[in-house]
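Trainee: predicted coordinates and the sequence they were generated for:
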Amino acid sequence: INFFQLLMKKKELIPLVLFMATAAGGASSFDVYSLQKSDVILDRKRNPEPWETMDPSVPSKLITINQEWKPIEELRKVRRATK
């Protein structure tokens, strides 16, 4: 009640409160959206190496210019040796 009484006394604060509430709502909704994307991995117990399940044909950046994916032979040898 005290906050609303302050807003009624000082009406010039109402646009500031509205802008701040809109910014906070937009930031929190973007956080929720980002956590639902497949690029963000929060569970490291079920998938300890998430980069192995990524599809190389799907860009994982906002802008991808001339992306070319080639398998690295040394990395394949290391994977075969560690499995």
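Mentor: Alright, I've got the coordinates.

Trainee: when you work out contacts or count neighbours from here on, use the C-alpha atoms and nothing else.
Mentor: OK.

Trainee: quick check: closest non-adjacent residue to the most centrally placed residue in the chain.
Mentor: Closest residue to the average C-alpha location of the chain: Ser34 at 3.3 Å, with C-alpha atoms, centre = their mean. Of all residues not flanking Ser34 in the chain, Val40 sits nearest, at 7.1 Å (C-alpha to C-alpha, 6 or more residues apart in numbering).

Trainee: adding another structure so you can compare the two:
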Amino acid sequence: MIRTMIQHAQKHPGLIPQFFFLFVGMGGASLYLIRLARGPHVSWDRKNNPEPWNQLSPTYQYKLVAVNTDYKSLKKQGPDF
């Protein structure tokens, strides 16, 4: 695959920046996923710790989004007929 990319880049030099940014983006995404996988509450040991969420303290703040919507205060968006 890399050999064909080099051949294309030799024939069409305008593809070199595209290949560069492609590899930089793929590398950045890979490093980001590795960083996420090594988080403080990630457990890869399933035999000794099958339910790791039970070991969290009651005050641990989960990464959730809560949206409070009061349906009575919503305004009607359609016209009255």
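Mentor: Alright, I've got the coordinates. None of the values given here were measured: they were computed from a predicted structure.

Trainee: quick one: map the residue nearest to Ser34 of the first structure onto the second structure.
Mentor: Under the alignment (TM-score structural alignment), Val40 of the first structure maps onto Val42 of the second structure.

Trainee: does the residue nearest to the centre of the first structure sit in a helix, a strand or a coil?
Mentor: State at Ser34 of the first structure, reduced to three classes by DSSP: H, G, I helix; E, B strand; the rest coil: helix.

Trainee: how much space between it and Ala27 of the first structure?
Mentor: Using C-alpha to C-alpha, to the nearest Å, Ser34 of the first structure is found at 10 Å from Ala27 of the first structure.

Trainee: what does Lys45 of the first structure give?
Mentor: Per C-alpha to C-alpha, Lys45 of the first structure is found 28 Å from Ala27 of the first structure.

Trainee: returning to that earlier point: helix/strand/coil for the residue nearest to Ser34 of the first structure?
Mentor: Quick answer, by three-state DSSP: Val40 of the first structure is coil.

Trainee: burial check on it, number of neighbours?
Mentor: 10 (other C-alpha atoms under 10 Å).
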